[in-house]
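1. Fold the following.
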Amino acid sequence: MPSTPAAGATAPERIRNFCIIAHIDHGKSTLADRMLQLTEVVDARQMRAQYLDRMDIERERGITIKSQAVRMPWRVREGGLSGEDSVLNMIDTPGHVDFTYEVSRSLAACEGAVLLVDAAQGIEAQTLANLYLALEDDLTIIPVLNKIDLPAAQPEKYAEELAHLIGCQPEDCLRVSGKTGEGVSHLLDEIVRQIPAPVGVADAPARAMIFDSVYDVYRGVVTYVRVIDGRIEARDRIKMMSTGAVHELLEIGVISPEPLKGKGLGVGEVGYLMTGVKDVRQSRVGDTVTINSRPATDALGGYKDPKPMVYSGLYPIDGSDYPDLRDALDKLKLNDAALSYEPETSAALGFGFRCGFLGLLHLEIIRERLEREFGLDLISTSPNVVYRVNLDGGGELTVTNPSEYPTGKVAEVFEPIVRATVLTPNDYVGAVMELCQGRRGSLQGMDYLSADRVELRYTLPLAEIIFDFFDQLKSRTKGYASLDYEPNGEQQADLVKVDILLHGEAVDAFSAIVHKDKAYNYGVGIAAKLRSLIPRQQFEVPIQAAIGSRVIARETIRAIRKDVLAKCYGGDITRKRKLLEKQKEGKKRMKMVGRVEVPQEAFIAALSTSDDGADQRGAGKK
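-> You can find the predicted model right below:
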């Protein structure tokens, strides 16, 4: 068994840094499992499926959410560099469009990428998106067809598709099976041969890029770095170049796949640093680490900050949990640089945070992690996108929450749009076009990747695809279409704010900004929903949907009525009328001073995104 080289004892020419990129469900994590077994870094007794998916939520859903780096020794079997151990630093990446930012950070730490394609499914939308990301970073691409053991596999057909896409020969596409292990050792040999070794200046001042970090309850912040220049040794005093903070290094090492303490990290190596710091803001992803005694003068390029595409409010059900929610978001932000948040107050829900996410699955995962890992009970408001509003009297406003929408005259409203790529069998082109045009989409182009697979390119308003667009796409194409999208600027739109009034008072949590054509449907739907959820009061309660002062929909919750005539048997009719008039006066008085209490359960049920078809679990999955 090849022994794992000690951290920091490896010459750069023997290191290969690579990641595995693919569409969802094309077998990245399973292939990573076989690599861990072949390189013998995981004992057979400890081995389990999806070994690098550490979170319970990843294992339950069968998707990768966090990239995981692991160091593996490998000795080439077939000529070449045989007789000498190479060190492979592999990063297993997510496939979902919401976690593209994780993929882009991983690519920046590598020199090459294994592009994995399912031999039974072929090229999908996210395959193309991840390939373009890798080409932007100028990485060496190794095309690989996975799942060749499946009865439905068509490796020859898809090798031609892949070769046409990358510009290589069909025979250059390697064929492997992550499940059986067939062809994986040959793939590891090719990684050593084809991917270039990292380049850096060994005697220059140390510079290392932070590409990920996690919070450990016992040991504080654990920072994952890729060393570009120089060397970092154990017990050095390190400096974060963006904040200027200086810390003593308590531990340094590599992940193989469990943490292995070492003496230092040199050029091209990937490993972890521990300083014992508890303040999560001291270790920013994209920052440059250097040594305090001999600091570097120029920081590394870092990463582009991701822009949130979807906003939603998160509120604790118990108001006293607000400080716990703030601490929990701080800790998650360290682990997920794409999350953004700021405090906000709602008249209906109390104190909470307005959070920005990259998509609905991202929102769902963050909420579930907050509830599981930190024991919080939360309400999330309906997701919405960011609008730019130009006012009549001049001036501009950015609206991330319907309650911020101006009440005065609005000159024009701009909404974010995305460039969407849909890959579908040609039998379903008509159904996909009909869906996209119904969502205010405009066709930008259409290409045949092969005789029976079509790529459609649309620009669509982001607000139209964050709810049930993906579910509709899957149902209309019998599950064969795949979707990828990226921001593409903004466009002017005819948008209005729909307010929901309970007993004449607006409830900010239920307000929404929607297209004028869909305002009536939204108003009718939410009013009917609230009528069934809010308990009856002592007086009649009108539920109204309004655009400004114009009511567009109404439902009424009937009053609870006491039978005041129960004791009045026989006698004159005027006696009964007197009692009924007295009751009516009492109801009228109560209606003037009464307040409608909306129970917490009604908020949770009315705001639950799953009822609106917004559950995008596994979007992009086949």
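2. Every contact and neighbour count from this point should use C-alpha atoms.
-> Will do.
3. any chance you could map the strands in the stretch 501-622 of the chain?
-> Taking DSSP state E, counting those that start in this stretch, the strands of the stretch 501-622 of the chain run over residues 505-506, 512-515, 541-547, 550-557.
4. Quick check: which of those is buried the most?
-> strand 541-547 (a mean of 22; mean count of other C-alpha atoms under 10 Å).
5. Would you tell me which helix is longest in the chain?
-> helix 573-593 (DSSP state H).
6. by how many degrees do that helix and strand 541-547 diverge?
-> 40 degrees (axes from the mean of the first three to the mean of the last three C-alpha atoms, to 10 degrees).
7. residue boundaries of the strands in the stretch 201-350 of the chain?
-> Secondary structure of the stretch 201-350 of the chain (DSSP E, counting those that start in this stretch): strands at 207-216, 220-229, 232-233, 237-240, 246-248, 251-255, 259-261, 264-265, 270-274, 288-291, 310-316, 340-346, 350-357.
8. of all those strands, which lies closest to residue 495?
-> strand 310-316 (17.0 Å; C-alpha to C-alpha).
9. Just list what the closest one packs against, helices and strands only.
-> Applying 3 or more C-alpha pairs under 8 Å, 6 or more residues apart in numbering; DSSP states H and E, one finds that strand 310-316 contacts helix 322-335, strand 350-357, strand 378-380.
10. Now render those as CSV, adding mean neighbour count and distance to residue 258.
-> Formatted as CSV, the helices and strands packed on strand 310-316 follow (neighbours: other C-alpha atoms under 10 Å; distance: least, C-alpha to C-alpha, whole Å):
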stretch, mean neighbour count, distance to residue 258
helix 322-335, 19, 18
strand 350-357, 22, 30
strand 378-380, 22, 33
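11. before we move on, which element is residue 128 in?
-> According to DSSP states H and E, residue 128 maps onto helix 125-136.
12. Give me the contacts around the helix or strand following that helix.
-> Counting by DSSP H and E, the element after helix 125-136 in chain order, helix or strand, is strand 140-146. Outside strand 140-146, the residues that touch it by C-alpha atoms under 8 Å, 6 or more residues apart in numbering are 26-27, 111-119, 134, 155, 158-159, 162, 172-178, 191, 194-196.
13. compare with the first, here's sequence two:
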Amino acid sequence: MKNIRNFCIIAHIDHGKSTLADRLLEFTKTISDRDMQAQVLDDMDLEREKGITIKSHAIQMNYTAKNGEKYTFNLIDTPGHVDFSYEVSRALAACEGALLLVDAAQGIQAQTISNLYLALDNDLEIIPVINKIDMAGAMIEEVKDQIIELIGVKDEDILLASGKSGIGIEEILEAIVTRIPAPKGDPEAPLQALIFDSVFNSFRGIIAYFRVYNGTIKKGDKIQFVNTGEEYEADEVGILKLGLEPKNEVHTGDVGYIITGIKNAKEVKVGDTITKASNPCTEGIKGFQEVKPMVFAGIFPVVTEDFEELRDCMDKLQLNDASLTYELETSQALGFGFRCGFLGMLHMEIIQERLEREFNQTVITTVPNVGFIAYDTKDTTKQIIVNNPSEMPDPTKMSRIEEPWIRAQIITKPDYIGNIMTLCLGKRGLLLNQSYLTTTRVELMFELPLTEIVFDFYDKLKSQTRGYASFDYSPIGFRESDIVKMDILLNGDKVDALSALIHRSRAHDFGRKLCEKLKELLPRQQFLIAIQAAVGAKIVARENISAMRKDVTAKCYGGDISRKRKLLEKQKEGKKRMRQIGNVEVPQEAFLAVLKLDD
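-> Got it, this is the predicted structure:
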């Protein structure tokens, strides 16, 4: 056990975690030259295309140190985007140390600080590494000063490296040996292993990844899951190399996988504890905090018959992505589907993409919104959770409604302070604090309503600062607000899938934009279509799609005007009757258009 080291790599998005992991695997000859490729641990097509890590990936390396001893390293590569911070927190729970990576050209960013605090909460040993030191714009001394100020380490404790060219890789491996503590645990105690991830394999069932804290797990053992109380047999256990490598047993302090032939996704919970059925441990390991979804949206199959298939796909996807939450929902316009909770808009986009690619499910996503709390007029202590516009109580029966607020931390160059102020104050934000980290970096702290940052805040922030701002946020609770439900009516009929919960001051503007967008997207019919946005009984915006008309007077050449009028009146009556019984089909693009209103 004294020769095992469990560590992860944490950093802001794009600071070179995956590239550094590639070099570590190359240096320790974990991967042959033939199998080597960029982002080797990112096994999803999506991760390669977007150049980001979505899932944490664990892999075992063997390293012979300068003192001649052989060490086993368990590396977990983590995502850097704020939407996947739950993945990071789970990876940290399985480690004793972390490499904190900082880009030499960009310096410390918001997510760097956020991930650092997560690591410190887990009592991890931090090894600061400045990456990309061979770049033309590298500011090594400035970034060193930032790190010293942030963590309070000595100058000589900061390692310099380049993931691309392989500089400083051996120094990092030596630092892991000398600075990260070996795992603690008792090999003789009853088995305690924490499940930190799981995947679904269509041939072998569910594969759970775990970290052993006490005891040993052997192939063929009768095991038990503490939370569910279910018992299974360990058909196969092993360690994680580039693929799965079966072993007869996995020891204390090590990271491995287990296959028990479980097919039902509900039986395996990330954060659960594995123990032996014959000699169970007295209590489970304290897992992770419950995930709190930030953004809610409905996901519906395009064809209603595919609902059961979609339910199976959601179960399997939740196994692999524990931060996804969902419950059943029905809609008049779209039929049966799910109300899903996501950690952010990127997370929502990724889930939609994964459903299409991995499970061949084409889905319709409704307008995303955040969760509100409404209070009853009669019983003011009674809370009504509103995650969906259809759950919004009647305004006459509601004493008040509260919306979630967040504390946002933005780090940028001083040149862009004005742009950021304008953006945040325009989003109903409150400036808390402004402080200079160095002469060229300023930190701004805002309090903002979560509703305002859900749609396009991140994109606007990047465009208004030319990509030089980094953004991180944490929830700070609920505050009273003037939230209203806005309905979209087509010829007087509500389309519930296009309803949105929005602040009253924004309803008029949002309604107008949405009506204009729908006018472009809805196909013309033989009758007039009125598109209206309404708050309660008040119409705040309207657009008309004129009817396609046949020229019924074409055969009347010359003669009395009354002949033409008679034909036009007859056509008018027909159109009126058609409008009463005609249905307006809403194409799928219309539901997606709501997400891209400002484009």
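14. overall similarity of the pair, as a TM-score.
-> The pair, once superposed, lands on a TM-score of 0.97 when counted by TM-score structural alignment, normalised by the length of structure 2; 596 aligned residues with a C-alpha RMSD of 1.3 Å.
15. follow-up on the earlier one: same list (the helices and strands packed on strand 310-316 of structure 1) but as JSON lines, adding distance to residue 312 of structure 1.
-> Shown next, in JSON lines, are those (distance: least, C-alpha to C-alpha, whole Å):
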{"stretch": "helix 322-335", "distance to residue 312 of structure 1": "14"}
{"stretch": "strand 350-357", "distance to residue 312 of structure 1": "6"}
{"stretch": "strand 378-380", "distance to residue 312 of structure 1": "6"}
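16. Give me the mean distance between the helix holding residue 128 of structure 1 and structure 2.
-> Following superposition, helix 125-136 of structure 1 is found to deviate from structure 2 by 0.3 Å on average (mean C-alpha distance after the TM-score superposition for structure 1).
17. quick one: residue 363 of structure 1 and residue 357 touch, right?
-> Yes: contact criterion C-alpha atoms under 8 Å: residue 363 of structure 1 and residue 357 qualify, at 5.8 Å.
18. Just the ones in strands from the contacts of strand 140-146 of structure 1, please.
-> Using DSSP state E, 112, 113, 114, 115, 116, 117, 118, 174, 175 are the members of those that sit in strands.
19. in the longest helix of structure 1, what counts as buried?
-> If you call a residue buried by 16 or more other C-alpha atoms under 10 Å, then helix 573-593 of structure 1 has these buried ones: 576, 583, 587, 591.
20. Alignment lookup: the second one to structure 2.
-> Just to be clear, that refers to residue 583 of structure 1. When structure 2 is aligned by TM-score structural alignment, residue 583 of structure 1 is paired with residue 571.
21. I'd like the distance between that match and residue 236 of structure 2.
-> To residue 236 of structure 2, residue 571 of structure 2 is 75 Å away according to C-alpha to C-alpha, to the nearest Å.
22. What of residue 550 of structure 2?
-> Taken as C-alpha to C-alpha, the span from residue 550 of structure 2 to residue 236 of structure 2 is 72 Å.
23. who's more crowded, those two?
-> residue 236 (20 against 9; other C-alpha atoms under 10 Å).
24. What's the match for the more buried one in structure 1?
-> Using TM-score structural alignment, the partner of residue 236 of structure 2 in structure 1 is residue 251.
25. What of residue 81 of structure 2?
-> In structure 1, residue 81 of structure 2 lands on residue 96 (TM-score structural alignment).
26. these two touch, right, its match and residue 23?
-> Yes: counting by C-alpha under 8 Å, residue 23 is a contact partner of residue 96 of structure 1 at 7.1 Å.
27. With neighbour numbers in mind, choose between these two.
-> More neighbours surround residue 23 than the other of residue 96 of structure 1 and residue 23, with 29 against 26 (other C-alpha under 10 Å).
28. wouldn't that one be in contact with residue 121 here?
-> No: the pair residue 23 of structure 1 / residue 121 is not scored as a contact, 10.2 Å apart, by C-alpha under 8 Å.
29. ok, the residue nearest the centre of structure 2 - contacts?
-> The centroid of structure 2 falls nearest to residue 347 when counting by C-alpha atoms, centre = their mean (2.8 Å). The neighbours of residue 347 of structure 2, taking C-alpha under 8 Å, 6+ apart as the test, are 83, 84.
30. What separation is there between the alignment partner in structure 1 of it and residue 574 of structure 1?
-> When structure 1 is aligned by TM-score structural alignment, the residue opposite residue 347 of structure 2 is residue 362. Per C-alpha to C-alpha, residue 362 of structure 1 is found 66 Å from residue 574 of structure 1.
31. all helices for the stretch 1-150 of structure 1, in order.
-> Shown for the stretch 1-150 of structure 1, the helices assigned by DSSP state H, counting those that start in this stretch span residues 28-38, 56-61, 100-108, 125-136.
32. What range does the shortest one cover in structure 2?
-> Read that as helix 56-61 of structure 1. Aligned by TM-score structural alignment, helix 56-61 of structure 1 falls on residues 45-50 of structure 2.
33. which residue lines up with residue 242 of structure 1 in structure 2?
-> In structure 2, residue 242 of structure 1 lands on residue 227 (TM-score structural alignment).
34. how about residue 395 of structure 2, what does it touch?
-> With C-alpha under 8 Å, 6+ apart as the criterion, no residue contacts residue 395 of structure 2.
35. nope, residue 484 of structure 2 is what I was after
-> Counted by C-alpha under 8 Å, 6+ apart, residue 484 of structure 2 has contacts 501, 502, 503, 504, 507, 535.
36. Most widely separated two among those residues?
-> Counting by C-alpha to C-alpha, the most remote pair of those is 503 and 535, 10.8 Å apart.
37. The residue in structure 2 that residue 280 of structure 1 lines up against - how many residues pack around it?
-> If you follow residue 280 of structure 1 across to structure 2 using TM-score structural alignment, you land on residue 265. Residues near residue 265 of structure 2, counting by other C-alpha under 10 Å, number 20.
38. Equivalent analysis for residue 75 of structure 1, please.
-> 19.
39. Map it across to structure 2 for me.
-> Aligning on TM-score structural alignment places residue 75 of structure 1 opposite residue 64 in structure 2.
40. how about stretch 565-573 of structure 1, which residues of structure 2 does it hit?
-> So stretch 565-573 of structure 1 is aligned with residues 553-561, judged by TM-score structural alignment.
41. OK, contacts around residue 281 of structure 1?
-> Contacts of residue 281 of structure 1 (C-alpha under 8 Å, 6+ apart): 330, 334.
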